[in-house]
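dropping a prediction and its sequence here:
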Amino acid sequence: MNEHYELDDTTIASSNHSSNSPVEGKGEEFHSYTWTITPEQAKERLDKRVHESLSMDISRTQIQMWIKDGHVLVNGAAVKSNYKCAAGDIVELTMPEPESVDIVAENIPLDVYYEDSDVIVINKPRGLVVHPAPGHTSGTVVNALMYHCKDLSGINGELRPGIVHRIDKDTSGLLMAAKNDKAHVSLAEQLKAHTVLRKYIALVHGNIPHDQGTIEAPIGRDEQDRKMYTVTERNSKHAVTHFKVLERFGDATLVELQLETGRTHQIRVHMKYIGHPLVGDPMYSRGTRGLKMNGQALHAQTLGFVHPTSGETLQFQAPLPNDMEELLKSIRNR
């Protein structure tokens, strides 16, 4: 059986709907971008429009700083972040050179699945934070990569060199990072175009009755708790997750999930939305009794992309971590 979940909670037949929306325009060099505002984009805030149009994982706060410093022009003139775009406006972004990185390289072991002069793919263990943040400046994947690689991309500024996409601290699995700016842009644009293959394995509470389906519901910050995300139409982004049931245990279901988009906490939010939160999720499975795990039972098992230089399609698969395997073994032996 197929199931398609939408925001209004109406059930319709599953489809192959896709929402590819490539960047409207791009300059000749990786650090220069030019867009023409369409009638549909008119009246949007400038910072929001630039954030939506960029392929790279750059925060809206960073974009606001660039606008303030004059790195973003509208029709050749500097404006404020809250400038309301008009149809036909020419928006130009010239990224400043990345600042010197003041991150301590740390000899943290990495499970490297692939590495060359352009890209590195690692299998991240559960509990390891991907990038430094205020209050958490050491012991991260970036600290480890700084030690291991010496030559990471600096396109994301000083706190997240090389990081093209993220997985949560308590999610294990495959993660790619760029080792130069050309590779960074190529990988980021593949993510933007939804051509990167990302499949996850998760154990969720409850019995999902449908063999496969699609969850299509926009995700934004939870206005009651800013650390969390939720399905909402307010200040949200389009989000699509495809799922397939692998095994049922009565009070739990093992599923394969494929991301079409990559919003923060997307799988965790979407599974909670359809009534099947992830086992062990400390944020979205609160109050759920029964099966437990130290961190959500979510593993980024499969990662596939086109190599930035050779054009070869690469695909990698990482086995489930021991804690998930042990949990599944105990469930099967009940």
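That came through fine. From a predicted model like this one, the values you see are computed outputs, not experimental measurements.

switch to C-alpha atoms for all contacts and neighbour counts from now on
Noted.

can you show me the helices along the chain?
Here the chain has its helices, by DSSP state H, at 46-53, 60-68, 141-149, 181-192, 266-273, 322-332.

just checking, what packs against the second one?
Right, the one you point to is helix 60-68. Contacts defined by 3 or more CA pairs under 8 Å, 6 or more residues apart in numbering; DSSP states H and E place helix 60-68 against helix 46-53.

between the helix it packs on and helix 60-68, how many degrees?
With axes from the mean of the first three to the mean of the last three CA atoms, to 10 degrees applied, the angle from helix 46-53 to helix 60-68 works out at 120 degrees.

and helix 46-53, how far from the chain's centre?
17 Å (CA atoms, centre = their mean, to the nearest Å).

on that earlier part again, right, and the helices of the chain - which one's nearest V204?
helix 266-273 (7.8 Å; CA to CA).

hmm, who's touching stretch 139-153?
103-110, 124, 128-132, 160-163, 177-181, 184 (CA atoms under 8 Å, 6 or more residues apart in numbering).

quick one: buried residues of that stretch?
Of all the residues in stretch 139-153, those buried under the rule 16 or more other CA atoms under 10 Å are 139-149, 151-153.

reformat those as TSV; add distance to K68.
Converted to TSV, the buried residues of stretch 139-153 look like this (distance: CA to CA, whole Å):
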residue	distance to K68
G139	32
T140	30
V141	31
V142	28
N143	30
A144	33
L145	31
M146	30
Y147	34
H148	35
C149	33
D151	30
L152	27
S153	24
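
which among the contacts of stretch 139-153 end up buried?
In the contacts of stretch 139-153, the ones that pass as buried (16+ other CA under 10 Å) are 103, 105-106, 108, 124, 128-132, 160-163, 177-181, 184.

sorry, back to before: for the helices of the chain, give me TSV that also has distance to D211.
What follows is these, written out as TSV (distance: least, CA to CA, whole Å):
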stretch	distance to D211
helix 46-53	33
helix 60-68	38
helix 141-149	35
helix 181-192	27
helix 266-273	15
helix 322-332	19
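
of those helices, which is nearest E312?
With CA to CA as the measure, helix 181-192 is the member of the helices of the chain nearest E312 (12.8 Å).

comparison target, given below:
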Amino acid sequence: MTKNYKLVIDDEKGRLDKVIAEKITDLSRTKIKELVNDKNILVNNKAEKVSYKVQSGDVIDVTIPPVKPLSLEAENLHLDIVYEDSDVIVVNKPQGMVVHPSAGHPDHTLVNGLLYHTRDLADSPEGFRPGIVHRIDKDTSGLLMIAKNDKARESLEKQLAEKINKREYLAIVHGNFEVKNGVINAPIGRNPNNRKKMAVNPKGKAAVTHFTVLEQFKNYSLVKCVLETGRTHQIRVHMKYIGHPLAGDPLYGPKKTLSGHGQFLHAKTLGFYQPSTNEWLEFSAPLPTIFEKQLENLRQEMKQ
């Protein structure tokens, strides 16, 4: 059901998104920005930017449309299928694509694309993530293994639990290192001060990341990260924890960073045992163009 609010500014001051968030407490600043971009928030019957400074007498109309139901419809998203057999699919997910439908992303997800590619996907307990056995963040690119049947799902999930998969990532991070490699062993849980973030938390779940420094530039480094566990935002949280947040990370990184479309993090290498034959399969995906260009820019800076 659509919700409508009419706010009249008296002595409130500040940005449009800040003032609305204070008056409608169940709206996040992110949601307000989305409503502004969709012209569902008008100031004096006129669309304004979130940075608009409210003035006394302003009338703000806020329209919150009904939540779009989750879609499990097939969509031709032109997926990059790296490998496929009767049990598994390996897909190279582009940056910007969400893995499965959720309240904020009801469609255009990897799952929607997979359903267009094949109807042979393992069932999932939740119903909205068929075939999915592990995830990477929306703005992280790279390889994912997909289960086409329940036997394959059980096998791949067991391999993840027993830590026998190979999952290697490349990341551009802030700062330079005095060591060439290391291990980050720090539990990860919800950030008690911000439920949208994860953090190193003694009450969290065990999390282990191995890292190797591959190149160093002016103020940045290229590192390889190998996951031993697979916690939400693990690499992003762990690298920030040791003082090297990912470049471009809007959630955990500094504002002054490399320009791009989110964190420079790519799931480059994926290895696992084929569920039926037990054959070891290993795949590698090239870096996205924007990642390669940023590396080239950093290398050129070093020559100047």
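Sure, I can see it. It should be emphasised that the depicted structure is a prediction, and the values quoted were computed from it without experimental measurement.

and the TM-score between these chains?
After superposition, the two chains reach a TM-score (TM-score structural alignment, normalised by the length of structure 2) of 0.75; 232 aligned residues with a CA RMSD of 1.2 Å.

Provide the aligned range in structure 1 for stretch 88-97 of structure 2.
Aligned by TM-score structural alignment, stretch 88-97 of structure 2 corresponds to residues 119-128 of structure 1.

for that stretch, give me every contacting residue.
Here stretch 119-128 of structure 1 makes contact (CA under 8 Å, 6+ apart) with 110-115, 139-141, 169-180, 183, 295, 318, 321.

who wins for proximity to I208 of structure 1 among the helices of structure 1?
helix 266-273 (10.3 Å).

counterpart of the closest one in structure 2, which residues?
So helix 266-273 of structure 1 sits over residues 234-241 in structure 2, by TM-score structural alignment.

how about the matching stretch: buried residues?
The neighbour-count check on stretch 234-241 of structure 2 (16+ other CA under 10 Å) flags 234-240 as buried.

now stretch 60-76 of structure 2
60-64, 71-72, 74-75.

farthest-apart pair in these, please.
It's I60 and A74 that sit farthest apart of these, by CA to CA, at 38.7 Å.

still on that earlier bit, how distant is the match of helix 266-273 of structure 1 from the center of its chain?
13 Å.

name the residues that touch that stretch?
Under CA under 8 Å, 6+ apart, the answer for stretch 234-241 of structure 2 is 173, 184, 186, 188, 198-200, 207, 209, 225, 245-246, 249, 252-253.

and the strands in the stretch 151-300 of structure 1?
Counting by DSSP state E, counting those that start in this stretch, the segments of the stretch 151-300 of structure 1 that form strands are 172-178, 197-205, 212-216, 219-222, 225-231, 240-248, 252-259, 298-306.

and R286 of structure 1, how many residues sit next to it?
The number of residues packed near R286 of structure 1 is 11, by other CA atoms under 10 Å.

over to R263 of structure 1?
Neighbour tally, R263 of structure 1, other CA under 10 Å: 19.

closest one to V74 of structure 1 among the helices of structure 1?
helix 46-53 (8.9 Å).

and the closest one with helix 181-192, angle?
Using the same axes, to 10 degrees, helix 46-53 of structure 1 lies at 90 degrees relative to helix 181-192.

residue range for helix 46-53 of structure 1 in structure 2?
Counting by TM-score structural alignment, helix 46-53 of structure 1 falls onto no part of structure 2.

just to revisit the earlier point, now render the buried residues of stretch 60-76 of structure 2 as a markdown table, adding distance to P275 of structure 2.
What follows is the buried residues of stretch 60-76 of structure 2, written out as a markdown table (distance: CA to CA, whole Å):
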| residue | distance to P275 of structure 2 |
| --- | --- |
| I60 | 57 |
| D61 | 55 |
| V62 | 52 |
| T63 | 50 |
| I64 | 46 |
| S71 | 29 |
| L72 | 26 |
| A74 | 26 |
| E75 | 27 |
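
what about the residue nearest to L246 of structure 2 when sequence neighbours are not counted, distance to K23 of structure 2?
Counting by CA to CA, 6 or more residues apart in numbering, L246 of structure 2 lies nearest to V173, which is 4.2 Å off, once chain neighbours are set aside. Using CA to CA, to the nearest Å, V173 of structure 2 is found at 38 Å from K23 of structure 2.

equivalent analysis for I172 of structure 2, please.
The gap separating I172 of structure 2 from K23 of structure 2 is 39 Å, by CA to CA.

more neighbours, these two?
A count of neighbours by other CA under 10 Å puts I172 above the other of I172 of structure 2 and K23, at 26 against 11.

could you find the counterpart of that one in structure 1?
By TM-score structural alignment, I172 of structure 2 lines up with L203.

what sits against its match?
Shown in contact with L203 of structure 1 (CA under 8 Å, 6+ apart): 252-255, 278-279, 297-298.

quick one: which of those residues has the most company?
Greatest neighbour count in the contacts of L203 of structure 1, by other CA under 10 Å, goes to L278: 32 neighbours.

number of residues surrounding K180 of structure 2?
If we define neighbours as other CA under 10 Å, then K180 of structure 2 has 11 of them.

I meant to write G311 of structure 1 there.
As a burial measure, G311 of structure 1 scores 9 neighbours (other CA under 10 Å).

what about the corresponding residue of structure 2 for it, distance to G96 of structure 2?
Residue pairing (TM-score structural alignment): G311 of structure 1 is matched to N278 of structure 2. Distance from N278 of structure 2 to G96 of structure 2, counting by CA to CA: 33 Å.
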